[in-house]
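[1] For reference, the sequence and a predicted model appear below.
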Amino acid sequence: MTNYLFPLLTTVARYAKARFVQKTYHTEAAQEHFLLKLLQNHQDTELGRLYGLRDIKTINQFCDRVPILPYSSYEPYTNRIFQGEPNILTPDPVVYINLTSGSTGAKKLIPVTKRFQNSLKQANLASMGFLADALSNKKRKFGKLLLTNSVELLGRTPGGIEYGAASVGVLRMGKFLYEQIFTNPFETLLPNDSLVRHYICLLFALCNRNLRGVIANFPMLVLRICDYLERYGEELIIDLEKGTIANWLDLEPELISRLQSKLIANPLRAKELRHILNSEGRLTPKFIWPNLSFVATARGGTSDFYFERFPSYFGDTPVFGAVYSSAEATFSIYPDLDADGSILAIESGFFEFIPEDQWEAENPQTLLPTEVKVGEYYRLLVTNYSGFYRYDIGDVVEVVGFYNTAPLIVFRYRRGGILSATTEKTTEYHVTQVMEDLQKEFGVFLEDFCITLSENIVEPYYLVNIELRPGEKIDNPQSFIASFEVKLKEANMSYSVKRPNNFISPPRLRILAAGSFAIVRQRQLAKGVPDSQLKFPHISGDREFLAGLVVEREVMLPGDLN
């Protein structure tokens, strides 16, 4: 099957891409067709009857009659679906419930039907078509991939519906396809423990010298794969050489038996890897998989901060964004390697854009995809087969161009993710830009960072909390925090206006002990956030977010007397 699956899959994907590209010449018509077909399908659901979907015949009628709503307005309905009630938001049976991670807000229940899943699958196929063509243009090949996501379900609802992370549902429902395109067996994704799962995924992936791609939800998780590879290189080589699975891994005997039956001793490959380990001092993807074609992970938002560290692990291997998506929707499709702009997924949802001057309006006026302007920021609304209409997820995107008549968008930040000592509204995008520039200016790599607020709320100031990578140091930390001040003023005009007038006191730098952000992530995991869905916030208005961490040094600006 595998011998001809990739050419067949590539052919299907290129067809999906061509179909999608054709529709981008007629974005308005494609969007209208999607919406009216969806409304007809959903007209007799409980929410469909409430909004009179049967009588809506145009986009304007839809926008006039259906309100813009956040998740909280849908929660009573999703709770009933969780209990097993049918025909609430969708006419089709709910086959799975996506439970969002809750790492950037409250957890949400998103009903998944086969029709909803199929609508998103079209975007995934088109994305794969773009990837296949992009790789071909660069004389690179598509082939076996490494994925380390967990496939553990969180449970079953009282109505008998399986629920868990969105990626878990996708992998479980697409198990056959997974088994064909990924190099590590499906069973390697079963352990819940992150270290155990990554170890056995890497063990099987190391067997394949011709691995073509590494996939993870977020860049931080790609770096975690690299960290495990570096940390356990010697143990992995020993297991590969002998065809064994380390006995210190906490695995069920039955699973060990299943994995052992698929693992074959490979002393020649182990010898090659040991030579790399001895000569380079560590195992990294660029050396152990010389034919690696791409890394697939999320772009936009805070991704660029982590991409700064990619070359040391991946060399010049390109990064592909695949799709910009969430548990609720797929928003856009990436057309090329190393591209930040992605094409609005006009086959997978009906989209509206709220311009900045309407963000505080009680009934904001929206724009259609063909009406947006390059360089402007918008809140994104989606209507799709999940049963959510004009749903305000809170994402803010920038329009960076057009692909034919469809907008190219970049995710910038989550609207709720704003830091304000007064009313300056500093975003993750602002601080990420600043910290990227600071790393370059001072020639230093940070393990991670988070900007929080001082305990003093009368004369508040920013705390720039950083953890340095092992072996890194800042020779002049006072210059570092001074440069942070200058760059943040440039990035956020509101901060620039409020700082000199003493509405906000001077920022302070806090250098945290090694391992600090690993502790913070463990705290989030302990709250039930799946490790493959973990999104680490780089700003937090919670003054207790970093409580208990060891501060090795606190640095003030000259003249700061607070």
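    Ah, there it is.
[2] Going by C-alpha atoms from here, please, whenever you check contacts or count neighbours.
    OK.
[3] so Asn404 touches Glu28, yeah?
    No: with contact defined as Cα atoms under 8 Å, Asn404 does not reach Glu28; the gap is 11.7 Å.
[4] Put this next to the first one:
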Amino acid sequence: MLPRMIPSFNPNDSECGMKLLEDLTTNAYEVQQQVLEEILSKNAQTEYLKGFLNGHHDKIDFKKKVPVVNYEDVKPYIERIANGEPSEIISAQKITELLTSSGTSGGQPKMMPSTVEDLDRKTFFYNLLVPVMNKYVDGLDQGKGMYLLFIKPEISTPSGMVARPVLTSYYKSSNFRNRPFNRFNIYTSPDATILCSDSKQSMYCQLLCGLVQRDEVLRVGAVFASAFLRAIKFLEDHWEELCSNIGSGLVSDWITDSSCRNAVSLVLSKPNPDLADLIRHEFSNKSLEGIVKRLWPRTKYIEVIVTGSMAQYIPTLEFYSGGLPLISTMYASSECYFGINFNPLSKPHDVAYTLLPNMAYFEFLPVEKRHEEVASREGVSGQECPKADEEETLETVDLMDVKLGHYYELVVTTFTGLYRYRVGDILMVTGFHNKAPQFRFMHRRNVVLSIDTDKTNEEDLLNAVTQAKLLLEPLGFLLIEYTSYADTSSIPGHYVLFWELKTKENNDMIELETSIMEQCCSTVEQSLDSVYRRCRRKDNSIGPLEIRIVKQGTFDALMDFSVSQGSSVNQYKTPRCIQSEEAIRILDSRVVGRFFSKSTPLWEPFRMETK
């Protein structure tokens, strides 16, 4: 008997949870057919599907007649709903909110439809993480998790519907606030601190509660590796004040959010000078190496996403961790929650996710990479982001038909109104759990730079650089070549652009005014999308953008290096993003000037287009 689409089970019953996962993965084909049948039968009369299937819900016709689409194809339908038209345009279920994705469209966040049932599906997904972790880590019911969770800004659309990031939606939902007791949802952070809209107050209060309850903490983490490292940096900057609060039993006056303040006061309860002295001692050491294990000695692991662009933070996390395992438990997005890591103690570079066949109907576009870009991680770009002329997409294949070692772009049909939608994630098949494939997340299609939730593609970067270089042209300077990389050596990380300039008079001596170059930095930032600007201005999760001016001939040296590594002279193109450490050293050795943005870019919650 096949499991229901959202089976009910007690997350404290690990045996029941593991059996459910075994049933889902053993019957992956049958569950996928059931998912597609349910989605099509319920939504056959929607305007979108009716336009292709004329009210029928045949699965074969669905594959033949409903096109594989990008966001721009479905954006008009979603905007109509945001502007007040009925949900039946795309979904038989009522669309209750729109989830803003960190991927962008025309500089604005994408919006994904969501329903009340979708929150239940996410809760089911989170509950399934419990038996998997209990299988590999003992005693998690004997303490708490110090998870640093934050909400992001939200808006109301013209119709009054709320639009907000997926995790903000979940944390503000009754599913999260009224969650039943289980060993995975006992946190050191009171809900009021998580739901505080002031990110600095939220961070301070969550860390304060985590330190006060240090003896109960068995696991620590955040959603993304970048967020956890920001917390470490915040600790480094504020440990003296935190110790003062712990020693006195009183919260700092600048914590003005009343709900936050009241919740933290209950946790503090009384002065604890011994704990304050212990924390001071740990920070009095010259090095913060192993600080996580030193502050929370019972901690068994750090739970953060370290796949995709977050992999750049692994060495820094390992430095601070004190040898704790780095665990990525799940693979999800604004469009849909996808899969679970069935081997959570695997090394970060070996993490693979098993897609749960009841979460959506999954298809895959085979992606053929030329020049063995993916096979080699040592190239100059190191980014493996295929351009339109460097990938060949074929007909989709189903979940059960993917092949070991092959690369695919994920396509989903969801319960919430997305049909054959290209997510933009490139995955590699690494194995199978029963009959369900396991995938390693490789990268986002066409994304070249990412520090936090930002995703800057090559076109966005080109447009931003084009705007900035206009400031130099009246002064007689020409931008000959440029590239970039995400510098995560400091916290927060920041974008670095390498520019090679020349004068129109071919003068080798280039003298640049600092104020002009700082203005160039600011112009690039202001020209990037709203997610980048929010991370810079509102979240403080990205540092000021930097432009490094290099000597003339530097990019010729970069090409020589690339050719020495096996690239063809005839086919060489300057990579717009560099990851090779040796290539970065070549560029850095020729830097003659460094300039930073001195202002934060303007940002406001994105505005809806009205018709």
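    Received it, and whenever you're ready, just let me know what you need. All figures in this text were calculated on a predicted structure; none of them were measured in a lab.
[5] how many other residues sit next to Glu546 of the second structure?
    Per other Cα atoms under 10 Å, the neighbour tally for Glu546 of the second structure reads 25.
[6] now it: how far from Asp556 of the second structure?
    With distances taken as Cα to Cα, to the nearest Å, Glu546 of the second structure is found 22 Å from Asp556 of the second structure.
[7] Over to Phe364 of the second structure?
    39 Å.
[8] residue contacts, Leu509 of the first structure?
    463-466, 477, 481, 554-556 (Cα atoms under 8 Å, 6 or more residues apart in numbering).
[9] switch to 10 Å and redo it
    Listed by Cα atoms under 10 Å, 6 or more residues apart in numbering, the contact set of Leu509 of the first structure reads 451, 462-466, 477-478, 480-482, 484, 551, 553-557.
[10] Now do Phe596 of the second structure: how many residues are near it, please.
    Neighbour count for Phe596 of the second structure, taken as other Cα under 10 Å: 20.
[11] you'd agree it is up against Thr514?
    Yes: in this structure, Phe596 of the second structure is within contact of Thr514 by Cα atoms under 10 Å, at 9.3 Å.
[12] List the contacts of the residue nearest to Leu453 of the first structure when sequence neighbours are not counted.
    Among residues not flanking Leu453 of the first structure along the chain, Tyr462 sits closest, at 4.9 Å (Cα to Cα, 6 or more residues apart in numbering). Taking Cα under 10 Å, 6+ apart, we find Tyr462 of the first structure in contact with 419-421, 451-455, 485, 504-509, 539.
[13] Ranking by neighbours, what's the top pick from those?
    The residue in the contacts of Tyr462 of the first structure with the most neighbours, by other Cα under 10 Å, is Ile539 (27 neighbours).
[14] which stretches of the stretch 251-400 of the first structure form helices?
    253-262, 267-280, 285-288, 303-307, 310-314 (DSSP state H, counting those that start in this stretch).
[15] wait, Ile56 of the first structure sits on Gln43?
    Yes: Ile56 of the first structure is within contact range of Gln43, at 9.4 Å (criterion: Cα under 10 Å).
[16] Looking at the second structure, which strand is longest?
    Counting by DSSP state E, the longest strand found in the second structure is strand 421-433.
[17] Specify, as a residue range, where that one falls in the first structure.
    The aligned range for strand 421-433 of the second structure in the first structure is 391-403, by TM-score structural alignment.
[18] ok, average deviation of that stretch from the second structure?
    Aligned to the second structure and superposed, stretch 391-403 of the first structure gives a mean residue distance of 1.2 Å (mean Cα distance after the TM-score superposition for the first structure).
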